[in-house]
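In: Sequence and predicted structure below; questions after.
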Amino acid sequence: MDATFLAWNFMGNRDAERMVFHYLTSTAQAAAAKADILLCNTFTELEPTIFTQKTPATIFPIGPLRTGQRSAGQVEVVGHFWQTNDNACHSFLDEQPYGSVVYVAFGSLTVMSPEQLKEIALGLEASGRPFIWVVRSGLASNLPTSFLDPIMGLRKGRVVEWAPQERVLAHPAVGCFVTHCGWNSTVESIRNGVPMLCWPYFTDQFTNQIYICDIWRIGLKMLQTSGGGIVTKEIVTKKIMVQRLEELLLDEGIKERVQRLKEFAETNMNEEGESIRNFNAFVELLTMPMS
């Protein structure tokens, strides 16, 4: 891994980089050293070397955690910050062919400039593929009307402020996930067997990209950028929507590997799965009387 992409880089300013460096190398390590148990949203087959090493605390993998499934009558409020469920996503997906839709979401914290948003919009339009693009609240106004009007009118795509991500990823019409590589999004994509096209933004997302593309080999890197430069329409169109996207959707090896990880995820979360056993063991420890 290139040291340029360590978690404390790409924060946008030196003060933020120093703060993250201090947190990871001091605060977080000190907390882990004092802990008896670390609960992690992962599973053994995803990171096997982690669970063969000696660590100060016992690491309990209890993933993949499910945030998008609720029993009837419950309001789905976990896993987002902006608004309640938007069923428009599902109705749009129901109209699309199997494995054809590009799902684009960069998480709750990623902030892109208006210029970059416009370039992505133009690239999506030029791709000709159906898509769902999650654009944070208040930022959709930065998109050109020349993009929104024909896209929405022809039902070629959906631009939403929030999407029920796990439900979207579980839909058979979704063929790939253009993602910022946040850990929760990464695990959700794996749990639903969806290949990823990686566009990391900061902190651990570059590390996660290395796992996705180089270790698990279930996705592709869109490109490498530095210095906060704008990714132009031509690069977005060529790299994401044409060359890289086609490569991703046609790569049977990637599909097979992500489906295999999906099977491991499901096994870990069934009644006899390791993640469920670990969670139950943790609950039992909480209920034990203090000595």
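Out: Good, I have the coordinates.
In: Please count neighbours and contacts with C-alpha atoms only from this point.
Out: Will do.
In: Correct me if wrong: Pro172 contacts Val101.
Out: No - Pro172 is not in contact with Val101 according to C-alpha atoms under 8 Å; the separation is 9.1 Å.
In: alright, now check it against this:
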Amino acid sequence: MSVPTVLVLPSPAQGHVNPMMIFSQRLLENGCNIIFINTEFAHNKVLSSMGNQQGSVTGGSSQIKLMSIPDGLGPDADRNNLGELFISILNNMPAMLEKLIEDLRLNDGVTVSCIVADFLMAWALEVANKIGIKGVLFYPASAAMLALQCSIPKLIEDGIIDSNGLPITEKRFQLSPSIPPMDTGLIWWAKISDTITEKKIFNVIVHCMQTLELTDWWLCNSTPELEPGALSYVPKLLPIGALLRDVTEDQSLGQFWEEDHSCIRWLDQQPHASVIYVAFGSTTLFDKKQFTELALGLELTNRPFLWVVRQDSDSDSDSNCKNKVSLPNEFKGNQGKINGWAPQEKVLRHPAIACFISHCGWNSTVEGLSNGVPFLCWPYFTDQFFNRTYICDELKVGLRFDSDENGLISRVEIKVKVKKLLGDENIRLKANEVKKKLRKEIDDGGRSSENLNKFIKWLKD
């Protein structure tokens, strides 16, 4: 068997980089050479959080080589404008990727044998096809969301969305009897920000969907146990999840912020199943009123809490909605710990954790489920609203927060739902059952584990 050199290309977002870095680590452990390509903007964040300017991540005796390509936007551009970002990527990065692959061959004697591209970077499959190397799709969200995208022509035909991808009327629909029902409010690309951005992203999605026919390998961070209906709806999709970090490693693989491990020492001092873990991923933003209600609601629970509050500066462009909001004067914080960024999987595995107040991003969903932690669901945008449906209605391992007449999740609502969740033994039991099933899938001989082995064998042939 030959040693393949795999070029891995994630979308420039923390929730996309994370699973693809873990996936890259698995390939590295199985004897592949890995070149991990971020946009320049994301690449600089990753290097900064690692304190490593050498551009490599050690794995055994080998390394993942970290490289970058400019996204085509200027240094001061608003990369939170996803429509502009992905159109710029589509217009600029394909030619630069092709040049990078050629330079690797001519200058370093490195021949790339395969490109694994995130769905939103699926234009890279066209590059792979053009230069005659293998191309593979990696889908980082739930299989149900890809099933939704595969149904775009039918959704238009049935009058659920228009040709720009936007819902025509509020309507409930079901892709198949084995996939939870959706309503138009769960169409993820129509939950981004404004209509113009949503139309742009929809056009990117349509383009990406057209490129999928260029490969027979569609991988996803899910399991047959978790999404049997969606996986049968998209039979080409191969589940290799749950992709979980090796928690014995302290190295932060692909993090945009430096992880603060002091929270683990703090958790060691807390009683078993006592701590509320609160984390909203890499993109959620709160205004001052909601931030205040959350802070005071956590105090009202009278429980210890670990709360991740990002101190990122690239949300400064919106002065009304940024994470540099200050804690209210009446917030004492004596019973809790606030972290800038946490080693989430280590936290979720810790016996002191009682529940997870989460934005329900797919990575957080998979990590929480894999560790048997009950959820309190607080989605922010895109696919997170559908993930809440899975957690609360299908798996029944969590509860949802309800907004008041002002659209706020109040401090009293937080107190009430925490008490209700932690008083429900059935939810705790179900969460443990799901954990056992998901862990079985990734153990040696499990279906996800066997799927990954099958893929690696194909890579090496």
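Out: All right, it came through fine. None of the values given here were measured: they were computed from a predicted structure.
In: Quantitatively, what TM-score do the chains reach?
Out: TM-score for the superposed chains, counting by TM-score structural alignment, normalised by the length of structure 1: 0.85, backed by 271 aligned residues with a C-alpha RMSD of 2.2 Å.
In: hmm, back to that, between Pro172 and Val101 of structure 1, which is the more surrounded one?
Out: It is Val101, of Pro172 of structure 1 and Val101, that has more neighbours when counted by other C-alpha atoms under 10 Å, with 23 against 17.
In: Alignment lookup: that one to structure 2.
Out: With the correspondence set by TM-score structural alignment, Val101 of structure 1 lines up against Val275 in structure 2.
In: Surely that match touches Pro304?
Out: Yes - using C-alpha under 8 Å, Val275 of structure 2 makes contact with Pro304 at a distance of 5.0 Å.
In: Quick check: the match of Val101 of structure 1 vs Cys263 of structure 2, distance?
Out: As judged by C-alpha to C-alpha, to the nearest Å, Val275 of structure 2 and Cys263 of structure 2 stand 12 Å apart.
In: Phe286 of structure 2 now?
Out: When C-alpha to C-alpha is the yardstick, Phe286 of structure 2 and Cys263 of structure 2 sit 23 Å from each other.
In: These two - which one has more neighbours?
Out: Between Phe286 of structure 2 and Cys263, counted using other C-alpha under 10 Å, Cys263 has the larger neighbour count: 20 against 16.
In: Now do the strands in structure 1.
Out: Counting by DSSP state E, the segments of structure 1 that form strands are 37-40, 58-61, 101-105, 131-134, 157-160, 174-179, 196-198, 219-221.
In: most tightly surrounded among those?
Out: With neighbours taken as mean count of other C-alpha atoms under 10 Å, those reach their highest mean count in strand 196-198, at a mean of 30.
In: Could you tell me where that one falls in structure 2?
Out: The aligned range for strand 196-198 of structure 1 is 375-377, by TM-score structural alignment.
In: post-alignment, the matching stretch versus structure 1, mean distance?
Out: Compared with structure 1 after the fit, stretch 375-377 of structure 2 shows a mean deviation of 0.6 Å (mean C-alpha distance after the TM-score superposition for structure 1).
In: what separates that stretch from the chain centre, distance-wise?
Out: Taking C-alpha atoms, centre = their mean, to the nearest Å, one finds stretch 375-377 of structure 2 lying 16 Å from the centre of the chain it belongs to.
In: Check the gap between the closest residue in space to Met145 of structure 2 that isn't next to it in sequence and Gly336 of structure 2 for me.
Out: In this structure, Met145 of structure 2 finds its nearest non-sequential neighbour in Asp383, 7.2 Å apart by C-alpha to C-alpha, 6 or more residues apart in numbering. Using C-alpha to C-alpha, one gets 30 Å for the distance from Asp383 of structure 2 to Gly336 of structure 2.
In: ditto for Ile115 of structure 2
Out: Summarising the geometry, the distance separating Ile115 of structure 2 from Gly336 of structure 2, computed by C-alpha to C-alpha, is 44 Å.
In: do Gly398 of structure 2 as well
Out: Look at Gly398 of structure 2 and Gly336 of structure 2: by C-alpha to C-alpha, they are 22 Å apart.
In: how distant is stretch 52-65 of structure 1 from the center of its chain?
Out: Between the mean C-alpha location of stretch 52-65 of structure 1 and the chain-wide mean there is a distance of 21 Å, by C-alpha atoms, centre = their mean.
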